[in-house]
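[1] Structure of the sequence below:
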Amino acid sequence: MKLHDGELDISADLVRGLLRRQFPRWAALSLTPVAAAGTDNVMFQLGEDLVIRLPRMPGSVATILKENRWLPWLAPQLPLAIPSPVGLGEPGEGYPLPWSISRWLPGNHDISDLSGAATALGDFVAALQRVEVVNDAPPAYRGGSYASWDDGVRAALRDLDVPGASHAWEAALRLPAWGGPPVWLHSDLLPPNLLAAGGQLHAVIDFGCAGVGDPACDLMPAWTVFDETTRPLFRARLTVDDASWERGRAWALAFGLAAWHYYEERNPPFAALGRRTVNQTLTNTASST
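    Alright, predicted model coming up:
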């Protein structure tokens, strides 16, 4: 299903043609669409051990190139598995964009051990923040200020009936800005980007939004993934001041409203994640330590 206006046509036949011309050693492997592909890329599992990702729109090309550049460098410094690129495809067969092949990470999105996941993901975020910020490190998608999302948030608030959300957003805009050095961020820690094995978190995927910036955006899973019981477990693994915690909640609120509003008809499960996130950010226990 196409999620965006102007999205490219991407079919299994197209992908098979790209493989035959550019990676013939893999062209005969089975090709299976991945139903839980993200909003930026179409995905196909290739054989048992590989996955192909093709940008839906030209604006997503930078994410593919970023992952191929930085994931091999980040992987040995992190406590959870992350994707491992093995090939970068070129435009061809009528498809105008670069595309990528990575090792397939097995698992699903059913994390039954939320307490364990809160601890593991907190340790992952802490480790990511300790990675050296080198001169050519890219800016994270959400590494700046959520105030840049103000127009989209206000459009969502006009169309959605969410008691308390407008007040929470106005309060977020009054929070002090981050004054510390930039750190490495995943910047898109949502349930679809977490993989579980046996109910336990074991991998983090989709680093297209990764880069450096304000650490607050990687506090988002406190509300996008966890609840009032497991949220404090996640925070306990990090060194977080109250202002940063509240900026993290603001990022989660902005994401939730935008996803709920934009994907309500295009991708109802993702819109439901947005709605659930908004509700979590508005609970009284959201800032508990």
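[2] When you work out contacts or count neighbours from here on, use the C-alpha atoms and nothing else.
    Noted.
[3] Now do the SS call for Trp70.
    Under DSSP: H, G, I helix; E, B strand; the rest coil, the three-state class of Trp70 is helix.
[4] Quick one: residues contacting it.
    By C-alpha atoms under 8 Å, 6 or more residues apart in numbering, Trp70 lies in contact with nothing.
[5] again, but for Val278
    165, 252-253, 256-257.
[6] Could you identify the most distant pair in those residues?
    Farthest pair in the contacts of Val278 (C-alpha to C-alpha) is Ala165 and Ala252. Separation: 11.8 Å.
[7] which one of the two has more residues nearby?
    Ala252 (29 against 20; other C-alpha atoms under 10 Å).
[8] and the more buried one, what element?
    Per DSSP states H and E, Ala252 falls inside helix 242-262.
[9] Return the distance of the next helix or strand after that helix from the chain's centre.
    Using DSSP H and E, the helix or strand that directly follows helix 242-262 along the chain is helix 268-281. Centroid separation for helix 268-281 versus its chain: 14 Å, with C-alpha atoms, centre = their mean, to the nearest Å.
[10] Let's check: the centremost residue of the protein is which one?
    Asp188 (2.7 Å; C-alpha atoms, centre = their mean).
[11] and Thr285, that's in a strand?
    No - counting by three-state DSSP, Thr285 falls outside a strand, being coil.
[12] so how far is Ala243 from the nearest residue to it once chain neighbours are set aside?
    With C-alpha to C-alpha, 6 or more residues apart in numbering as the criterion, Thr285 has its nearest non-adjacent residue at 6.1 Å, and that residue is Glu228. Going from Glu228 to Ala243 by C-alpha to C-alpha, to the nearest Å gives 19 Å.
[13] swap in Gly179?
    11 Å.
[14] Looking only at neighbour counts, state which of those two leads.
    Legend: neighbour count by other C-alpha under 10 Å for Gly179 and Ala243, higher for Ala243 (15 against 7).
[15] and this one, so I can compare the two:
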Amino acid sequence: MKTSQLYLAGLAVSAIDGLNAVGVRPPYVRTDDFVTGGVLDSKGRHWIVKCPLNSTAATSLEAEAAIAPLLLEELRKGELPFDIVRPAGFASVSSGGRAIVYPEPFGTPTDFEAITLGEAREVGRALASIHMLGYDAIDHAGLPHYSAEEFRVRQLAELHDADQAATIPNLLRRRWEEALENTDLWQFEPVVLHGDVDSENFLWSGGTISAVLGFGSAHIGDPAVDIAPLLSLPEQTFDTVIESYENTRGEDIDGNTHTRAILLSELSVAKWLFYGIRTENDEVQREARNMLTDLAADVEADPNLQSGPSWDVNPS
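    You can find the predicted model right below:
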């Protein structure tokens, strides 16, 4: 399908009555799932058009649109310390689903790997504020709500699906299955999750988080889901995020949550491989297989890692 900036501008005109587009502007970003571009109208307003490129992306975008007004209510009540996407209109696209058009949020993304310790505290506070939301925002939007046991069983089923599609190294499969079948590890209180914690979804201004985007994967489930993507941060940065998170929520992240975060981070590689197979993306498959090979080698080199993820990622 056409995904040029001019095409996106046309979608903006179609989505919003009376909008007179006079130009295109950054950002213009294309991924496997979305193409996103900026549009300038005759009144000097800046708009973002986000267009799905496949059915999975279209579903995610509809979820983000569904939860947006509910998050806005939480923002107005002072429960969220950052802005969110505010959908202004929609336009059907040839790939299926709808593009979403919204006023350009204030701020710019910053790679998590480069944030200061002060900014790390911001990330911790932002995640905690999401996890402290009531269930209503998710439930009213019709998004998934998993109990601890439902989430555990889901991860086990997804592992088996991935293993059937592409053989997972036996060492890793045994390690992951043992952790997933250890029900003591999966005792947690479900929380509202962002679901896609990534640098590109957090906008910054003056050292503070001005907006959080990408709520299309939001659901109720394991808090480890939102912690897992941060495990690659430098140790001091990660520790600062966790300390700020714990101070904001008023409760500690226990060792089991850290362990599940490690497990989910590792399982994401198998899921990435499964995605590459489903989409027939050879590059993704090669990348994922190489990552699995490297991980298996790391586990084989350390017998203490072979019986399931249990090492401390946040040593005192």
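[16] related to what we said a few turns ago, reformat the contacts of Val278 of structure 1 as CSV; add distance to Pro91 of structure 1.
    CSV is the format used below for the contacts of Val278 of structure 1 (distance: C-alpha to C-alpha, whole Å):
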residue, distance to Pro91 of structure 1
Ala165, 43
Ala252, 35
Leu253, 37
Gly256, 34
Leu257, 35
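[17] Which member of those is positioned nearest Arg69 of structure 1?
    Ala252 (27.6 Å).
[18] What lines up with that closest one in structure 2?
    Alignment note (TM-score structural alignment): Ala252 of structure 1 maps to Ser265 of structure 2.
[19] out of everything not next to it in sequence, what's closest to its match?
    Closest to Ser265 of structure 2 by C-alpha to C-alpha, 6+ apart is Ala228, at 5.3 Å.
[20] what's the distance between that neighbour and Thr259 of structure 2?
    Taking C-alpha to C-alpha, one finds Ala228 of structure 2 at 9 Å from Thr259 of structure 2.
[21] how far away is Gly198 of structure 1 from Leu50 of structure 1?
    21 Å.
[22] Revised request: answer the last question for Asp218 of structure 1.
    Counting by C-alpha to C-alpha - Asp218 of structure 1 and Leu50 of structure 1 are separated by 28 Å.
[23] higher neighbour count, these two?
    For Asp218 of structure 1 versus Leu50, the count of surrounding residues by other C-alpha under 10 Å is larger for Asp218: 27 against 19.
[24] Which residue of structure 2 is paired with that one in the alignment?
    Asp218 of structure 1 maps onto Asp226 in structure 2, by TM-score structural alignment.
[25] and that match, what is it in contact with?
    127, 193-197.
[26] and if we set it to 6 Å?
    Asp226 of structure 2 makes contact with Val197, according to C-alpha atoms under 6 Å, 6 or more residues apart in numbering.
[27] Next up, identify which helix or strand it is on.
    With DSSP H and E as criterion, Asp226 of structure 2 is part of helix 224-227.
[28] quick one on the thing from earlier: the helix holding Ala252 of structure 1 to helix 268-281, inter-axis angle?
    150 degrees (axes from the mean of the first three to the mean of the last three C-alpha atoms, to 10 degrees).
[29] The residue nearest to Ser265 of structure 2: neighbouring residues, count only.
    21.
[30] Just confirm it contacts Leu263, I think it does.
    No - with contacts counted by C-alpha atoms under 6 Å, Ala228 of structure 2 stays clear of Leu263, the gap being 8.3 Å.
[31] tell me the SS of the residue nearest to the centre of structure 1?
    Secondary structure, three-state DSSP: Asp188 of structure 1 is coil.
[32] now it: how far from Asp159 of structure 1?
    From Asp188 of structure 1 to Asp159 of structure 1 the distance is 25 Å (C-alpha to C-alpha).
[33] For Leu185 of structure 2, which non-adjacent residue is closest in space?
    That would be Asn256: by C-alpha to C-alpha, 6+ apart, it lies 5.7 Å from Leu185 of structure 2.
[34] The one you found pairs with which position in structure 1?
    Under the alignment (TM-score structural alignment), Asn256 of structure 2 maps onto Ala243.
[35] and the gap between Leu180 of structure 2 and Arg174 of structure 2?
    Leu180 of structure 2 is 10 Å from Arg174 of structure 2, by C-alpha to C-alpha.
[36] Between the two, which has more neighbouring residues?
    Comparing Leu180 of structure 2 with Arg174 by other C-alpha under 10 Å, the one with more neighbours is Leu180, at 21 against 15.
[37] Doesn't the more buried one belong to a helix?
    Yes - assigned with three-state DSSP, Leu180 of structure 2 falls within a helix.
[38] What residue in structure 1 is paired with it?
    For Leu180 of structure 2, the residue aligned by TM-score structural alignment is Leu173.
[39] Now that match: closest residue in space that isn't a chain neighbour?
    In this structure, Leu173 of structure 1 finds its nearest non-sequential neighbour in Ala147, 6.5 Å apart by C-alpha to C-alpha, 6+ apart.
[40] what's the counterpart of the one you found in structure 2?
    Using TM-score structural alignment, Ala147 of structure 1 pairs with Leu156 in structure 2.
[41] Who are the contact partners of Asn267 of structure 1?
    So Asn267 of structure 1 contacts nothing (C-alpha under 6 Å, 6+ apart).
[42] can you give me the strands for the stretch 51-200 of structure 1?
    85-89, 99-103, 183-185, 194-197, 200-204 (DSSP state E, counting those that start in this stretch).
[43] which parts of stretch 211-229 of structure 1 are buried?
    Going by neighbour count (16 or more other C-alpha atoms under 10 Å), the buried part of stretch 211-229 of structure 1 is 211-228.
[44] same question, stretch 274-290 of structure 2
    In stretch 274-290 of structure 2, counting by 16+ other C-alpha under 10 Å, buried: 274-277, 284-285, 288-289.
[45] Which parts of the stretch 1-150 of structure 2 are helices?
    5-15, 55-76, 117-131, 136-140, 148-165 (DSSP state H, counting those that start in this stretch).
[46] so can I have CSV of the ones you listed showing distance to Arg98 of structure 2?
    As requested, the helices of the stretch 1-150 of structure 2 are exported to CSV (distance: least, C-alpha to C-alpha, whole Å):
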stretch, distance to Arg98 of structure 2
helix 5-15, 10
helix 55-76, 7
helix 117-131, 26
helix 136-140, 21
helix 148-165, 28
